[in-house]
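Asker: With the sequence up front, the predicted model follows.
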Amino acid sequence: MSSGGQLPAEQPSGDSVLSAGARIAMQWRDLGADQLGAALRAMEPELRREHRERMMHLELRREAEQRQHEDRQQQRADRRHTVEVAVGAVIALAMLGGGVYVAPESWWLSVLLCGPSLLAIAKVFVLGRSDPEDMKSMSMAARTATNAAGQAQPPQSPPVL
């Protein structure tokens, strides 16, 4: 034992750069093998407890970092969805406004802008998916409107006086 009645491991160490194992080895270098073995066996439960505490602390930190990462991903997904809904709404309103604006001159163009294509575009931006049925209905509406426009009589111009 060292002076002061303390075990070498209990003595304060001014050298914080050395690892705990190196400090213990330096403090206990004068002890015999039997005394060193007994001291290490006595320290083992405390070292195990400190190790468990360090491992729990590291696990808690890892879980907190994982939660922060998941929260950031969720915020990005929410922000992206909000932008997609806003863009879809703007495009849908623009198509609807354009369809109403051109309706008196060319009804077939109004059908193209306000028909199934409007719903398909809104579905793509808001829900983020497009089904083959949407494309079929959109192409059928476009074909029907184009055929009707081709068969329609051009508007008569007013007589010149």
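Answerer: It's in.

Asker: Going by C-alpha atoms from here, please, whenever you check contacts or count neighbours.
Answerer: Fine.

Asker: in stretch 127-139, what's buried?
Answerer: 134, 138 (16 or more other Cα atoms under 10 Å).

Asker: Identify the residues contacting it?
Answerer: 115-117, 120, 123-124 (Cα atoms under 8 Å, 6 or more residues apart in numbering).

Asker: cutoff 6 Å now
Answerer: Applying Cα atoms under 6 Å, 6 or more residues apart in numbering, the external contacts of stretch 127-139 come out as 116-117, 120, 124.

Asker: Distance from that stretch to the middle of the chain?
Answerer: Between the centre of stretch 127-139 and the centre of its host chain there is 27 Å, according to Cα atoms, centre = their mean, to the nearest Å.

Asker: Also stretch 80-92?
Answerer: Taking Cα atoms, centre = their mean, one finds stretch 80-92 lying 19 Å from the centre of the chain it belongs to.

Asker: give the contact list for the spatially most central residue of the chain.
Answerer: Taking Cα atoms, centre = their mean, the centroid of the chain lies closest to residue 73, which sits 1.8 Å from it. Listed by Cα under 6 Å, 6+ apart, residue 73 has no contact partners.

Asker: take a look at this one as well, against the first:
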Amino acid sequence: MQIAMQWRELGAEQLKAALEATEPELRREHRLLMARLEMQREAEQRRHEERREQRAHKRQMAEVIVGVAVAMLGAGVYVAPRSWWLATQLCGPSLLALAKVFVLRRSDPEDMKYLSIAARSSTSAGSQAQPPQPSAA
């Protein structure tokens, strides 16, 4: 429209020539704009796909963590009548250490020291509370 306003004093032939001269540049600008929009759309699609993959990974890791914790608790309850010390290891400090590592996503250097102390104390407490086994004579 601007071109038409500028060239209105000229005849139809000169206006037609001017419009034909600007048409290739307008086409280039249009192609450039379309390419830029396509690149933005593809970038947005990649970001969306990455976010979806991250959510899927987080959900999968949460399922694994819950599965391991439930398996440890179930195994601890199952073996409790036969092996009290193994039950204390499965349901006690090791389960808490596992939860700390996966839920809080950190592990301090002293964690293993505290874990071994807690395991020893739970084992010794379990051995004191356990009645003596009847001897098979």
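Answerer: Perfect, I can see it now. Source: prediction; values computed, not measured.

Asker: quick revisit: tell me the spacing between the equivalent of the residue nearest to the centre of structure 1 over in structure 2 and residue 39 of structure 2.
Answerer: Aligned counterpart of residue 73 of structure 1 in structure 2: residue 50 (TM-score structural alignment). Distance of residue 50 of structure 2 to residue 39 of structure 2, computed by Cα to Cα, to the nearest Å: 16 Å.

Asker: Residue 119 of structure 2 now?
Answerer: 57 Å.

Asker: Kindly report the same for residue 114 of structure 2.
Answerer: Taking Cα to Cα, one finds residue 114 of structure 2 at 54 Å from residue 39 of structure 2.

Asker: ok, back up a step: which of residue 119 and residue 39 of structure 2 has more neighbours?
Answerer: residue 119 (19 against 12; other Cα atoms under 10 Å).

Asker: Quick one: end-to-end length of stretch 115-134 of structure 1, please.
Answerer: 11 Å.

Asker: likewise stretch 94-103 of structure 2?
Answerer: 14 Å.

Asker: which residues touch the residue mapped onto residue 91 of structure 2 from structure 1?
Answerer: Per TM-score structural alignment, the equivalent position to residue 91 of structure 2 in structure 1 is residue 114. Applying Cα under 6 Å, 6+ apart, we find residue 114 of structure 1 in contact with 96, 99.

Asker: repeat that for 7 Å
Answerer: Listed by Cα atoms under 7 Å, 6 or more residues apart in numbering, the contact partners of residue 114 of structure 1 are 95-96, 99.

Asker: what do you get for residue 122 of structure 1?
Answerer: By Cα under 7 Å, 6+ apart, the contact list for residue 122 of structure 1 reads 88, 92.

Asker: what does the one 3 residues further on give?
Answerer: When the contact criterion is Cα under 7 Å, 6+ apart, the partners of residue 125 of structure 1 are 84-85, 88.

Asker: can you give me the helices for structure 2?
Answerer: For structure 2, the helices defined by DSSP state H occupy 2-6, 12-79, 84-91, 93-99, 111-129.

Asker: what's the most buried one of those helices?
Answerer: Mean neighbour count (mean count of other Cα atoms under 10 Å) peaks for helix 84-91 among the helices of structure 2, with a mean of 20.

Asker: what's the mean distance for that one versus structure 1?
Answerer: In the superposition against structure 1, helix 84-91 of structure 2 averages 1.9 Å from its aligned positions (mean Cα distance after the TM-score superposition for structure 1).

Asker: ok, now how distant is the alignment partner in structure 1 of residue 78 of structure 2 from residue 68 of structure 1?
Answerer: Under the alignment defined by TM-score structural alignment, residue 78 of structure 2 corresponds to residue 101 in structure 1. Residue 101 of structure 1 is 49 Å from residue 68 of structure 1, where distance means Cα to Cα.

Asker: Check the gap between residue 108 of structure 2 and residue 33 of structure 2 for me.
Answerer: With Cα to Cα as the criterion, residue 108 of structure 2 and residue 33 of structure 2 are 53 Å apart.
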